[in-house]
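Participant: structure of the sequence below:
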Amino acid sequence: MTATTTVQQKRLVQDTKGSAYELREELSRGGQGIVYRTQYPQVLIKGFTNRNEQARLRWQRHIDWLTRQDLSGLKLARPLALLAAPRFGYVMELMDGLVPLQGLLDGFVSAEEDAPADYLRQGGLRRRIRILSQLARTLNQLHARGMLYGDLSPSNIFVSDDPAHAETWLIDCDNISLEAHSGLTLHTADYGAPEVVRGDALLSSLTDSWSFAVLAYQLLTHNHPFKGELVCDGEPEEEEAALRGEHPWVNDTQDDANQCFANLPLQLLEHSKLPALFSRCFEQGLHSPSERPSMAEWLEALVQIDERTYCCVGCGSTSLLPVDIDSEASCFFCDELADNRLVLFEEFIALPAESEARSDAPTEMIATGRKVWLQPGGEVELKRLLPTFSYDRWPADHIRIEYGDKGLGIYPLPQCKLYIQRGAATKPLERYQGLKEGLRGQHEEAYQIHVGELEQSHVIWQFRW
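Facilitator: Just a heads-up that it's a prediction; the model follows:
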């Protein structure tokens, strides 16, 4: 009797291919449905909750269309199969060990004295930057294919449950479309673009960019960009007005009426492009959506931050190094001086002499302004950054470098023609090259790694050891 009762309590559904799934705990809930775990660790079920028959059929046709689209290579838990009647929903696959991003925001302690420790406990700045980088890359790739995501919010972004990792996926792909949805202004409270909240515009790639900016600001500072003192201390109508775009954001350069003094300040990122991008999005882009930064711009800025982030040997938090550190850099959280063992890799473009008559002329080196830092115990892949329109495509010509106990190790990767130079001596770099820790500081000349043929324009990475 007990066994029979247990079986009867199981909620089972089937897909159109005949596979059966047990609906277990609820994972997330949104405006259109509920996501459940199943007996399979990497299989989820999305159930559509709208009872309107026309809405159900329209939704089902859209999901059927979505299953036939090329979404390969994207970190999206895309629909694999529809549920069999009378159910409305679909099956999707998601790697194990991921949880909603909302949990990262909900778990934050707002007390000022606890903020640094809590920020570190949840992975620090580096993890947040890498989560946002993966999210920006996915949205950039989606937009490059002529599609938009739609209802972007912390409940449909899934990240690693281990703070040491930053794997990031999008689920709930119901709103993905080739164009603005006809008549659809669905959005999650706090994350909808002002024109969508007001009902003046449909979802588009520009509304995706707004939602991403809100998420990015909130994840990095644990403040909503429009919930400052004016909103938090005011009546509920003030918050509604702010989300409609009627109040300034918390760091508005022209109007400080809605400032915010809680949690982490934007100065945490002052040595990056992010403050300017936030300003463009939340000021110029508040009423002119076309002024908002593209996802490619967000991606480029985030990658540059990741390359200049280091771990403090004092408190263990991660901080951003300034582009120019002639003065001594220190940890944002504890003021401990930056690790003096950091190695700086600077990128240059080499322009060889244009004619044979000048073949003995020195190669001209033009600094790109890109600087990548490597800390003991870490590794980095030095990759050429392509123009933003194709920023999601990584080239083959790059190098992996690690900094271990014995020193620096340089690993050339496949399809990569490399040369290493110090002073006048240049030789091909065809296999692993090690630089011993004990040799550090013994040479005045900088090392240069040439990526490509020496007689042609190519990238040079310069560093001192």
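
Participant: can we go C-alpha only for contacts and neighbour counts from here?
Facilitator: Fine.

Participant: tell me where this structure has helices.
Facilitator: Counting by DSSP state H, the chain has helices at residues 2-9, 53-66, 102-106, 115-121, 124-144, 194-197, 205-221, 229-232, 236-243, 274-279, 285-287, 295-307.

Participant: select, out of the ones you listed, the one closest to residue 151.
Facilitator: Nearest of these to residue 151, taken as Cα to Cα: helix 205-221 at 7.8 Å.

Participant: Proceed likewise with the subsequent sequence, for comparison:
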Amino acid sequence: MIMAIRVRSRAGREWLLTEEVGSGSEGVVYAVHRAPGLVAKVVPRPRDPAAYRRRLDRLLRQAREPRTSRLLPAGQPPRLAWPLEIVTTARGTAVGCLMPDLRVTHQPLECLLSPAARGEHLPAATWATGLRAAASLAELLADLHAEEYVVGDLKPENLWVNAAGAVALADVDSLQFVDGGETFPCRMRSAGYTAPECVDSETLPDRASDSFVLAVLAHQLLMDGLHPFHGHPADGSPYVSFDDNLLRGRCRLVDRASVVLPRFAPPLDLLPAGLSRLFRRAFDAAGRRDPSVRPSPAEWARALRRELAPGRLVACGRDPGHWHSVDRPWCPWCDQRARLAREVPAPRRRTKAEPAGNAEPAAHAGPEANEPRAAAARGTHRRGAVASHESRRGGCRDA
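Facilitator: Just a heads-up that it's a prediction; the model follows:
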């Protein structure tokens, strides 16, 4: 049985919230009865209730200002789940807001990052879709930065994508911004999606830290979900987390010998040369140490759009679902499929007469095979997780 929650706006209008569709570290997201285009985020116990109300007040007011209205073009798929109305529960103990339901037009970004979910929920998606999504995300971030917003907690769980590769951002109430001389900070941190200067630090995010995480997400979108700091340390030390690899400079794209990757990792030369250079600027020692040298979202957007220009994408002649850059003379996906077939032969079927002890042993997967499992246990490998607005329930929405 679903327990309904009644909320009220300051003007006295009431809405009935029905099933929970997501939850996160701060709030719970509910469907709104008889309002299919809306959801409501309710924060039961804000850390600072007065500050949270002021934050929502400012965001609602800014929606009518030129700097924000440019981010919310009418008549187009939403780019931001911007708060529409402040609501409180009957006792006034919980506060929240109504916002657009991105499930109507989009799928969670994780459906594009996970091969299994992509096949089920975005079956027409190809490498070109990931390229368009990376460009769309870079453009969205560039536009937010131009209007002096910092995302701060940029991660797959807060991002949505449609079949055309257009990206939208949820959890807008956690944006960092300044209004009337007051700073509304973003203090959230997500493992694997935090710039090095903000890991284990109280340092507030800024445009450069957003730019670093943009590079991480672009890498995942172009490399079949592979995190750029994925891999077991090649020196034999134990794997701890993506963030540990980041702080120690373990990244295949920067130093091939620094990590051992699983067999399913796409080849490095899948990336166009121009994009590889941008990734190295973001992830090498200088980019990790000096935020000012990282490519900006605007630079990423220009580079990614160049790769989408006519003549830059090539369709595989053998598999219509395979697309790749013209920089690659043959299909990397067919190459990878053939390589995996050679390296992992099908198990030999044992006959009834053959004793179990003679069964062919499983192929040794090597230490890298356990890394996704170990990372998931630490909350840093999220490719299979799916959430709604904060933390989506029930997997990717059916297309």
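
Participant: TM-score of the superposed pair?
Facilitator: For this chain pair, the superposition-based TM-score is 0.69 by TM-score structural alignment, normalised by the length of the second structure; 312 aligned residues with a Cα RMSD of 3.1 Å.

Participant: sorry, back to before: compare the helices of the first structure and give me the one nearest residue 87 of the first structure.
Facilitator: Closest approach to residue 87 of the first structure among the helices of the first structure (Cα to Cα): helix 53-66, 10.2 Å.

Participant: list the helices and strands that closest one packs on?
Facilitator: strand 79-82 (3 or more Cα pairs under 8 Å, 6 or more residues apart in numbering; DSSP states H and E).

Participant: what do we get in the first structure for residue 253 of the second structure?
Facilitator: Under the alignment (TM-score structural alignment), residue 253 of the second structure pairs with residue 251 of the first structure.

Participant: so residue 260 of the second structure sits against residue 236, correct?
Facilitator: No. Using Cα atoms under 8 Å, residue 260 of the second structure makes no contact with residue 236, being 9.6 Å away.

Participant: so the longest strand anywhere in the first structure matches what in the second structure?
Facilitator: If you go by DSSP state E, the first structure has its longest strand at strand 364-374. Aligned by TM-score structural alignment, strand 364-374 of the first structure corresponds to no residues of the second structure.

Participant: what does that strand contact?
Facilitator: 304, 307-310, 323, 342-353, 380, 402-403 (Cα atoms under 8 Å, 6 or more residues apart in numbering).

Participant: so can I have TSV of the helices of the first structure showing distance to residue 93 of the first structure?
Facilitator: As requested, the helices of the first structure are exported to TSV (distance: least, Cα to Cα, whole Å):
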stretch	distance to residue 93 of the first structure
helix 2-9	25
helix 53-66	14
helix 102-106	20
helix 115-121	29
helix 124-144	17
helix 194-197	30
helix 205-221	23
helix 229-232	39
helix 236-243	34
helix 274-279	33
helix 285-287	36
helix 295-307	25
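
Participant: which one, of these, ends up nearest to residue 174 of the first structure?
Facilitator: Taking these one by one with Cα to Cα, helix 53-66 is closest: 6.7 Å.

Participant: how far off centre is the closest one?
Facilitator: Between the centre of helix 53-66 of the first structure and the centre of its host chain there is 30 Å, according to Cα atoms, centre = their mean, to the nearest Å.

Participant: go on, stretch 303-321 of the second structure?
Facilitator: 23 Å.
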